[in-house]
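In: Sequence first, predicted coordinates after that:
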Amino acid sequence: MKITIKKIAEEAGVSVTTVSNVINKKAHRVSQDKIDMIEEIIKKYNYSPNMNARALVKSSSRLIGLLYFSDQKNLDFADPFVNEILQGIQRVAKEHNFFTLVHSVTKTEDIEEVQKNWRFDGFIAVGFSQELFEEVHKIIQVPIIFIDTHLKDEVYSHIEDYPNSYFINTNDQDASYKATTYLLKKGLTKIGFYSYEFDKNKTSVIQQRYVGYHNALKDFHIKPDTDLEYTEEQQSEILNHLDDFQGILVTADYLAIKFIHKLKQEKSFYERKLSIISFDDIRYAALNDPPLTTIRLDQTKKGEIAMKTLVNIVDEHMKENQITLLNGTLIVRKTTF
């Protein structure tokens, strides 16, 4: 027997509207006993709403596009940063009956292609550049939440020109200043900077952390030394110059954990007593050996905030703040001496 929302309503002795409100998590005026009874009937019949039919009726697809900017063709799901943001998004999306489609983006054409095949109620974009943001602004007409997307100041100062764009960022410059200052106050003066490849002249998460690192050194009257700055591609070089360092600021926990693993392989970690501090506080940071000193940025929370913002805009038609700036928290563990 095909179960319908009408049959569930008849069995529960309520209206079809009440059942619909319970399914859509909008049963604010329905008693908890009624909600429990309706959910029990839904569970008994293993009822699943026809999302395509609902989309046609409501002119809503219930589909959110999650766009990760990546220099690589395939997204690295092994990176905990990627997983933790996705976890936060999925948690809220499921609660409000949205679906997510994850897509890695290297160029504007990738977004145009995905829009040809699917109809989206909104997008969440992670780590976009200024250039990609400007292109996306032209081709996406639905609300889009940008996570960890640092742009030119003129964009934020004229945010009203981008009514469908919302930003959830960490104050990365301040977080980096805080991390570097922690090492400096421990008496370290030769502090290196270790990151993924980035352009120092283009605003980005890593570039903002680089600026914060330099600002802290200058405030402690230490001249920044480019000979202490390396990217992951230069790992073999940094391993040959470890005597130049007392501490290293690493721009991501995942990168720091890989670096510590390499130092252990080279039998250099414990022997050098090199202080290492990084960013994110991914779940593996506390499990690392030794546990990693880091700046907690709570990427899962960012994902939750981004998805909740979309829910409020799409379902509740609420006016949301276009710029949300989050602060990092220093978590001291065992990799700083």
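Out: The structure has been received and is ready for your questions. Numbers count the residues shown, from 1 in each chain.
In: all contacts plus neighbour counts: C-alpha atoms, from now on.
Out: OK.
In: what helix or strand does the residue nearest the centre of the chain sit in?
Out: By Cα atoms, centre = their mean, the chain has its centre lying nearest to I85, at 4.2 Å. Remark: I85 resides in helix 80-95, with elements defined by DSSP states H and E.
In: The structure to be compared is supplied as follows:
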Amino acid sequence: MTRVTISDVARRAGVSTMTISRVVNNRGEVHPETRERILQVIEELGYRPSSVARSLITQKSQTVGLVVPDITNPFFPDIVRGAEDVAYREGYTLYVSNTDEKPDREALVMERLESSMVDGLILCAPRQPGEQLHPLLKRHRHVVVINREVPLELAGSVVNDDLFGSMRAVHHLLASGRNRIGCLAGPPNSRTGQLRVQGFETALAATGQRLDPTLIETCDPNEHGGHVGLLRLLERHPDLDGVVAFNDLVALGALLAAQEKQLAVPTQLAVVGNDDIRMAALATPPLTTIRIDRYVLGQMAMEMLLGQIQGKPCRTVTLRPELVVRQSAP
């Protein structure tokens, strides 16, 4: 079926395309009878204005981009849902892009969204180092970064207090009598992972323990990474009796590795995750974890972004997570 154009409407209504544009965009003076006739023709022909043409005139596309490092990770869909609900309510369309944890792909996605003239960008847990990321942020008019603070002249930020959450997890393990605690730190280029390692080190240092760097193992942020990572930790420290994981997927992989090594959880090894994804409560045993309200994270990021579009300044908001105690580390 041929798309109805503004010229088709103008021909049928007997007016200029400029007059049609004034009516569609509700701008300028148009005689009430003429306006009524044009609206009737628009309805009869089923005309829908081109969003591309409108964006060239208004410099607004009513679209925003949201970039995530791994759409298969259950942490991110709830963020997307929170952002989407706010965008839908305010009349915006959300474009979601996945980067597969690859910094180069993340940079390319940011460039393509810039070319697509999105009104704003939400960037989740970016993997690029600051010297690469910051110039790209400058090219976007309005940006909010989730789970990483950046200079306010570049973007707003909505972050989880990962330092506090990691310290809370370690303190819980220490209070339950664990003496040899390891850390499955996630990818080394993750700012979230870096902060959680810092929290791990800070909590242990507060007890007077000497920090042993061999108790920290970087890993992929998924089940395989947790499985391989715990096996490596156990090779170096067979007496390991507690572990804090980068996220719940890593913790689930660690549970599998413990089972392979015939280590009873939590009797011989206590495991604490991060995020409280839905699978955490269904694990065997159910996973103790640090809960992050991901839906609220997405909502707040989108509300902040739309505020920037309306002229509000960039700011940083920090959300504090909570410990959820289950059977993997009672």
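Out: Sure, I can see it. Please read all numbers here as calculations on a predicted model, not as lab measurements.
In: ok, back up a step: how much space separates the residue nearest to the centre of structure 1 from I191 of structure 1?
Out: Look at I85 of structure 1 and I191 of structure 1: by Cα to Cα, to the nearest Å, they are 30 Å apart.
In: Can you tell me what the residue nearest to the centre of structure 1 aligns to in structure 2?
Out: With TM-score structural alignment as the criterion, I85 of structure 1 lines up with I79 in structure 2.
In: quick one: its match and I292 touch, right?
Out: No: judged on Cα atoms under 8 Å, I79 of structure 2 makes no contact with I292 at a distance of 10.6 Å.
In: circling back: show residues contacting the helix holding I85 of structure 1.
Out: Helix 80-95 of structure 1 is contacted by residues 25, 76-77, 99-100, 254, 280, 282-283, 299-304, 306-308 when judged by Cα atoms under 8 Å, 6 or more residues apart in numbering.
In: what secondary structure does the counterpart of A125 of structure 1 in structure 2 sit in?
Out: Structural alignment (TM-score structural alignment) places A125 of structure 1 against L123 in structure 2. With DSSP: H, G, I helix; E, B strand; the rest coil as the basis, L123 of structure 2 sits in strand.
In: Touching, L123 of structure 2 and V145? I think so.
Out: Yes: L123 of structure 2 is within contact range of V145, at 4.7 Å (criterion: Cα under 8 Å).
In: Return the residues in contact with F220 of structure 1.
Out: F220 of structure 1 neighbours (Cα under 8 Å, 6+ apart): L184.
In: That one corresponds to which position in structure 2?
Out: Using TM-score structural alignment, F220 of structure 1 lines up with T207 in structure 2.
In: likewise Y254 of structure 1?
Out: Using TM-score structural alignment as the criterion, Y254 of structure 1 maps onto L249 of structure 2.
In: wouldn't that match be in contact with C219 here?
Out: No: under the criterion of Cα under 8 Å, L249 of structure 2 is not in contact with C219, lying 11.3 Å apart.
In: So for those two, which residues contact both of them?
Out: Listed as contacting both L249 of structure 2 and C219 by Cα under 8 Å, 6+ apart are G226.
In: Between those two, which is the more surrounded one?
Out: Neighbour comparison, L249 of structure 2 and C219: the larger count goes to L249, with 28 against 22 (by other Cα atoms under 10 Å).
In: Could you report the neighbour count for G208 of structure 2?
Out: With other Cα under 10 Å as criterion, G208 of structure 2 counts 8.
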